[in-house]
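Novice: sequence first, then the predicted structure, then my questions.
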Amino acid sequence: MNIDEGLLHSFGAEAKIYKKREIIFKEGDHAQYYFQISKGKIKLNNYNEDGKEFIHNILGKNQSFGDPLLFLDHPYPMNAICLEASEIIRLPKGNFIEMLKKHPELSLEMNACFSQQVYYKFVMMQNLSSQNPILRLKGLMDYLKSYHDGDCTHCFTIAFTRQQLANLTGLRVETVIRTLKKMEQEGDIIFKDRKILY
């Protein structure tokens, strides 16, 4: 979701600067703000009982995060951590609800955004249930590419590290590296300047 920054500020939002690796909220916290990225990158993650990281999503400029929890009385099921120095606009929960009441068209946009998130979760759950690492990686890449205009081969840059791909798919980084090499041999991807083109 991307709400006009001027509108957010008119309802009392503030821009806050976060450092790389700084935690915006952690698993177990209660939602107190609407967050929208003005600059930088954020990862939503948590850790299993063995300490292995699972990344739910990586978000960038003009994307919001944590919004669904503003409508529930549940704690966050994940952490939000800066991957780089970031500027985040945050609007207190009460002000956010007031803004939605005065601008109901935003609720429709938010519903579309939530629907997209639910769709992503279904696609990822389906792909993560596969034992085949190629299907897991292709599922993630297909989803990421779905936001790219045009239907082309090897034109979409996957902007994640091998480790991030592993954390997003629940695979080991060694498995991701081997699988990407196999996908390259099969013509699914190409490598250019250490970037993956899908």
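Specialist: Cool, the structure landed. Residues are numbered from 1 along each chain as shown.
Novice: going by C-alpha atoms from here, please, whenever you check contacts or count neighbours.
Specialist: Fine.
Novice: ok, now which ones touch the residue nearest the centre of the chain?
Specialist: If you average the C-alpha coordinates of the chain and look for the closest C-alpha using CA atoms, centre = their mean, you land on residue 57, 2.9 Å from that point. Residues counted as contacts of residue 57 (CA atoms under 8 Å, 6 or more residues apart in numbering) are 43-45, 168.
Novice: elements contacting the lengthiest helix in the chain?
Specialist: Across the chain, the longest stretch assigned as helix under DSSP state H is helix 105-128. The criterion is 3 or more CA pairs under 8 Å, 6 or more residues apart in numbering; DSSP states H and E, and the helices and strands that helix 105-128 contacts are helix 133-145.
Novice: one more structure, for comparison:
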Amino acid sequence: MHVAHDDNIPCQQCEDCGFKAANGTCVNRIRLFAGLPDNAKHDLLARSVRSTHRRGDILVHEGDPIDSVLIVRSGRIKTFRIDPDGVEYVLDVLHDGQAIWHGMFLEDNVYHYSVGCLTRVELCSIHRTDFEAMLSEHPDAAMGLIRMVCTELDDAEEKAMMLGIRDPRRRVAQYLLLRDERCMGTEIHLGLEDIAASVGLRPETVSRAISSLSKEGLVERVGRGRLRIIDRDGMRGV
């Protein structure tokens, strides 16, 4: 990772970790490690490194080698690309418990996008060699990995279908439903510009769509960059 951070310490020293306080670890919160035995999870956590990053920091740049699994302990990050004209396109937004690792085992194991912090972010990183050693010691974990990849392919197909919707209002509604299914808690924490970049629309178009959905009682603005879906069935019918 090519960014300065506030600290960089082994994760087993994270006495203030919110996951630990809840009688768990960040490893328990991501699909990638869901099927691992407890001793394998503990071993990975012992080998991982914690780091803290500021809002606006770039964690990796497009073209960097994928040499670690990056787990979001807290905060939100975005994956994005910038076209030749300098326009940014947000590919995805990830939050607490989610991880970036795709492509790590490919021959061309480099990032085809950049990763930036939308908020203050705390990460745990597990190096590729440590993860490969775990798979060698626990071959049954490979099946869980395959199942997880299939699930994420389904998610990607859903997002592709959403981006194909021509009506801006309906596209925004479907995107908010997708985010609501993946977010932690009852609120969607995304700024207007981040939503616009994610759905390929102008911020003012997204603002009008959200205002329309709000007037119909389908969503509620609960603060700056915070939305809550009130009527999921109604949103699906938009």
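Specialist: Alright, I've got the coordinates. On a predicted model such as this, the values are computed, not experimentally measured, just so you know.
Novice: quick one on the thing from earlier: tell me roughly how far the longest helix of structure 1 lies from structure 2 on average.
Specialist: Once the two models are superposed, helix 105-128 of structure 1 sits on average 2.1 Å from its counterpart in structure 2 (mean CA distance after the TM-score superposition for structure 1).
Novice: quick one: buried residues of that helix?
Specialist: Of the residues in helix 105-128 of structure 1, those with enough neighbours to count as buried (16 or more other CA atoms under 10 Å) are 106, 110, 113, 120, 123-124, 127-128.
Novice: want to throw those residues into JSON lines with distance to residue 95 of structure 1?
Specialist: As requested, these are exported to JSON lines (distance: CA to CA, whole Å):
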{"residue": "106", "distance to residue 95 of structure 1": "14"}
{"residue": "110", "distance to residue 95 of structure 1": "16"}
{"residue": "113", "distance to residue 95 of structure 1": "20"}
{"residue": "120", "distance to residue 95 of structure 1": "28"}
{"residue": "123", "distance to residue 95 of structure 1": "33"}
{"residue": "124", "distance to residue 95 of structure 1": "33"}
{"residue": "127", "distance to residue 95 of structure 1": "38"}
{"residue": "128", "distance to residue 95 of structure 1": "38"}
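Novice: about what we covered before: what residue of structure 2 matches up with the residue nearest to the centre of structure 1?
Specialist: With TM-score structural alignment as the criterion, the equivalent of residue 57 of structure 1 in structure 2 is residue 92.
Novice: that's a helix at that match, yeah?
Specialist: No: using DSSP: H, G, I helix; E, B strand; the rest coil, the assignment for residue 92 of structure 2 is strand, not a helix.
Novice: so what's the equivalent of residue 157 of structure 1 over in structure 2 up against?
Specialist: Aligning on TM-score structural alignment places residue 157 of structure 1 opposite residue 187 in structure 2. Residue 187 of structure 2 makes contacts with 180, 226-229, as judged by CA under 8 Å, 6+ apart.
Novice: rerun at 10 Å
Specialist: Shown here is residue 187 of structure 2, whose contacts under the criterion CA atoms under 10 Å, 6 or more residues apart in numbering are 179-180, 220-222, 225-229.
Novice: output these as a markdown table; include the columns neighbour count.
Specialist: Listed next are the contacts of residue 187 of structure 2 as a markdown table, based on neighbours: other CA atoms under 10 Å:
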| residue | neighbour count |
| --- | --- |
| 179 | 19 |
| 180 | 19 |
| 220 | 19 |
| 221 | 15 |
| 222 | 12 |
| 225 | 15 |
| 226 | 14 |
| 227 | 21 |
| 228 | 19 |
| 229 | 22 |
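Novice: what are the ranges of the strands in structure 1?
Specialist: Under the criterion DSSP state E, strands of structure 1 are mapped to 14-18, 23-25, 33-39, 42-47, 53-59, 64-65, 79-82, 86-92, 157-158, 190-192, 195-197.
Novice: so which of those strands gets nearest residue 176 of structure 1?
Specialist: With CA to CA as the measure, strand 195-197 is the member of these nearest residue 176 of structure 1 (12.2 Å).
Novice: what sits up against stretch 90-103 of structure 1?
Specialist: Residues outside stretch 90-103 of structure 1 that contact it (CA under 10 Å, 6+ apart): 7-16, 31-37, 64, 67, 70-71, 104, 106-108, 110.
Novice: out of those, which are buried?
Specialist: By 16+ other CA under 10 Å, the contacts of stretch 90-103 of structure 1 give 8, 11, 13-15, 31-37, 64, 67, 70, 106, 110 as buried.
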